[in-house]
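Engineer: Curious how this folds, go ahead:
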Amino acid sequence: MVIIFIGPPGSGKGTQANLLKNQYNNLIIITVSNLLIEKSSDGSDFGNEIKEKMDKGELIEDTVVNDVLSAKLNFLKGKNILIDGYPRSLTQAKFLKQFLINDKSKFVINFNVDKEVLRKRIEKRAQIESRKDDNVFDKRFDIFLKSNEEIINYLKTHFELKNIEANSTPEAINVEIQRFLSD
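Structural biologist: Okay, the predicted model is just below:
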């Protein structure tokens, strides 16, 4: 089973991933940003290139992201996986569709949240976790909205896709996700 979570920053993807991990003992959570951080610190030439771009705040090219993710997915072939926050571009969505072509159970969950609800969540998270990247909320949200519609339209033709209204409590959202995964 492969579960893909898509949603803007602060939409609850990480919270729901952790809840599902507790409910499915063998579920492995993959966060692309963590994979890139891991790769950037491995000392390889490829890793050093990624680190340099990340240190400058530059976007990592789709091909690089896809290479890092595919290496991890190949390593975990046959396992139950949750991919958090990917794809972020149509190129990545097309790659994912092709990469998972033989997997039978593929679910995409798109987290929809009102912008002001997100802003409050992110402000609260920033106070608790001192996350630096949460200061750029408007920019990240706008970038997400621009690319997300195209990605969702593509994915819904190739995967089972559920739009979740993620304005409510984590428990209520989890119930809706569980219902979708068990149908």
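Engineer: rest of the way, CA atoms for contacts and neighbours
Structural biologist: OK.
Engineer: can you give me the offset of the helix or strand hosting A93 from its chain's centre?
Structural biologist: Assigned by DSSP states H and E, A93 belongs to helix 90-99. Relative to the chain's own centre, helix 90-99 is displaced by 14 Å; criterion: Cα atoms, centre = their mean, to the nearest Å.
Engineer: isn't there a helix covering F111?
Structural biologist: No. Assignment of F111 by DSSP: H, G, I helix; E, B strand; the rest coil gives strand, placing it outside any helix.
Engineer: Skipping its backbone neighbours, what lies nearest it in space?
Structural biologist: Spatially, and ignoring its direct neighbours in sequence, F111 is nearest to G7 (4.6 Å; Cα to Cα, 6 or more residues apart in numbering).
Engineer: ok, now F137?
Structural biologist: Distance criterion Cα to Cα, 6+ apart; nearest residue to F137, sequence neighbours excluded, is R119 at 7.2 Å.
Engineer: Test my guess that that neighbour contacts K139.
Structural biologist: No. Contact criterion Cα atoms under 8 Å: R119 and K139 do not qualify, at 11.9 Å.
Engineer: Another sequence for comparison is provided below:
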Amino acid sequence: MQILKPFQPFIRRNVQQASLLNRYLIVISNRGFHESAATKRASPTHDSVPMRILLLGSPGAGKGTQSARIQKNFNVGATISSGDILRQNIARGTKVGKIAAEQMARGAFVSDDIMIELIKNELSAFEQQNWLLDGFPRTIKQAMALDENLILTGQPLNLVINLHVPEDVILKRIMGEKLMKRPDDNPETFKIRLQKHHTLIEPLLKYYAKHGILVTCAGRT
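Structural biologist: As a prediction, this is how the structure comes out:
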């Protein structure tokens, strides 16, 4: 996996977090990752700034694997999955969980307002920890609400990592028995899921690129 787009604006804004990404890429380089010139120029420093990282990527891109590596190798106190939060609230029968369950039962997506409320409540428990958020935001409205909430706490996002994996590679991955984790993990349904993902992700990538905190990594294995 390699860096597709340099992130000089990010380095200028926060060298401490750039050095963190540099070390992260070095740690996993033996698994197919490669450093960019931009990361090599980042000087190591102490990690005094709280990490607020988003991990974006299509189904099958390996977000879970990379989340685990970041959490294992760095002082990331929590890896937060929006899907897990949603399922937990539905299982506990919370107010927002019940509303989400009703929306899903109608075949609709969980509304932005409900997802924003779920994530906002969850993040309040991790204000003193470094964290990585997976699966949220999925819309510009969600992204703007997340930014607003984090700015109010004085701890805005430091980094957004987009895992870009070609469709043919993802389809090869899901054909492997060890990666068959969902009943609909087959080429036909996966192509539909990928198309939906691409439609949702493009506005988010432009949004975070504009803010200078987006790093896109490409993987082919």
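Engineer: The residue nearest to F111 of structure 1 -> structure 2?
Structural biologist: The equivalent of G7 of structure 1 in structure 2 is G57 (alignment by TM-score structural alignment).
Engineer: So its match is in contact with N162, correct?
Structural biologist: Yes. Using Cα under 8 Å, G57 of structure 2 is in contact with N162, at 5.5 Å.
Engineer: got the contact list for Q16 of structure 1?
Structural biologist: With contacts defined as Cα atoms under 8 Å, 6 or more residues apart in numbering, Q16 of structure 1 is in contact with P170, I173, N174.
Engineer: swap the cut-off to 10 Å and go again
Structural biologist: By Cα atoms under 10 Å, 6 or more residues apart in numbering, the contact list for Q16 of structure 1 reads F5, N22, D84, P170, E171, I173, N174, I177.
Engineer: These: which two are farthest apart?
Structural biologist: Spanning the widest gap among these are D84 and E171, at 18.4 Å by Cα to Cα.
Engineer: Among those two, which residue is more densely surrounded?
Structural biologist: For D84 of structure 1 versus E171, the count of surrounding residues by other Cα atoms under 10 Å is larger for D84: 21 against 12.
Engineer: Can you give me the separation between the equivalent of F109 of structure 2 over in structure 1 and N148 of structure 1?
Structural biologist: In structure 1, the residue paired with F109 of structure 2 is L59, using TM-score structural alignment. Using Cα to Cα, to the nearest Å, we find L59 of structure 1 at a distance of 17 Å from N148 of structure 1.
Engineer: try D42 of structure 1
Structural biologist: Distance of D42 of structure 1 to N148 of structure 1, given as Cα to Cα: 31 Å.
Engineer: quick one, which of those two is more surrounded?
Structural biologist: Between D42 of structure 1 and N148, counted using other Cα under 10 Å, N148 has the larger neighbour count: 20 against 12.
Engineer: Which position in structure 2 pairs with the more buried one?
Structural biologist: Mapped onto structure 2 by TM-score structural alignment, N148 of structure 1 lines up with I201.
Engineer: next one: I109 of structure 1
Structural biologist: By TM-score structural alignment, I109 of structure 1 lines up with I161.
Engineer: pretty sure its match is touching L204, no?
Structural biologist: No. The criterion here is Cα atoms under 10 Å, and I161 of structure 2 misses it with L204 at 11.6 Å.
Engineer: Give the intersection of the neighbour lists for these two.
Structural biologist: Residues touching both I161 of structure 2 and L204 by Cα under 10 Å, 6+ apart: L56, L214.
Engineer: and whichever strand or helix holds the match of N148 of structure 1, how far out from the chain's middle?
Structural biologist: Secondary structure from DSSP H and E places I201 of structure 2 in helix 187-210. In terms of Cα atoms, centre = their mean, the centre of helix 187-210 of structure 2 is found 13 Å from the chain centre.
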